[in-house]
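> Structural data only, the sequence is not supplied:
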């Protein structure tokens, strides 16, 4: 498996986890728990974006 594909798979996993965290935050009634879940979801989304960028850079042929 290529590095780009592995990075893309990892980015997809992180996006999925972030989505689940966001959904859990929307369901909870505890404001503090909601804030924590939203923060975790945001961090996962940022990691996902970084993983996706790493994979796409490595997938491009050098100039």
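Done, it's in. This one's a predicted model, so the numbers in the text were calculated from it and none came from an experiment. Residues are numbered from 1 along each chain as shown.

> switch to C-alpha atoms for all contacts and neighbour counts from now on
Fine.

> Quick check: residue 38 touching residue 23?
No: counting by CA atoms under 8 Å, residue 23 is not a contact partner of residue 38; they are 9.1 Å apart.

> More neighbours: these two, which one.
Regarding residue 38 and residue 23, a neighbour count based on other CA atoms under 10 Å identifies residue 38 as having more, with 20 against 15.

> any idea what that one is structurally, helix, strand or coil?
Secondary structure of residue 38, reduced to three states by DSSP: H, G, I helix; E, B strand; the rest coil: helix.

> let's bring in a second one:
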């Protein structure tokens, strides 16, 4: 499989996981758990969008959290 094909497959898997997290958040009865799942889904969705804009970049997992740590 080509690098582009692997990247596209990985991106699709990440989108699927984000959707699963959103659905789990909708079913969650605990507000804190719901918020946690929604945040995970949002971060994963942002990561897939970055990869979609720059295929082959591989994504930088630490990039999204640097500015939020205080």
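Great, that's in hand. On a predicted model such as this, the values are computed, not experimentally measured, just so you know.

> Overlay the chains and give the TM-score.
Overall, the chain-to-chain superposition scores 0.79 on the TM-score scale (TM-score structural alignment, normalised by the length of structure 1); 57 aligned residues with a CA RMSD of 1.7 Å.

> can you pull out the helices in structure 2?
Counting by DSSP state H, the segments of structure 2 that form helices are 3-27, 31-53.

> check contacts around residue 3 of structure 1.
Counting by CA atoms under 8 Å, 6 or more residues apart in numbering, residue 3 of structure 1 makes contact with 55, 58, 59.

> ok, and these in structure 2?
With both residues aligned by TM-score structural alignment, their matches' CA atoms under 8 Å, structure 2 has none of the contacts of the contacts of residue 3 of structure 1.

> Narrow those residues to those that are buried.
Neighbour counting over those (16 or more other CA atoms under 10 Å) leaves residue 55 as the buried ones.

> what's the neighbour count on the closest residue to residue 28 of structure 2 other than its chain neighbours?
By the measure of CA to CA, 6 or more residues apart in numbering, the closest residue to residue 28 of structure 2 outside its immediate chain neighbours is residue 34, 5.4 Å from it. In terms of burial, residue 34 of structure 2 registers 19 neighbours under the definition other CA under 10 Å.
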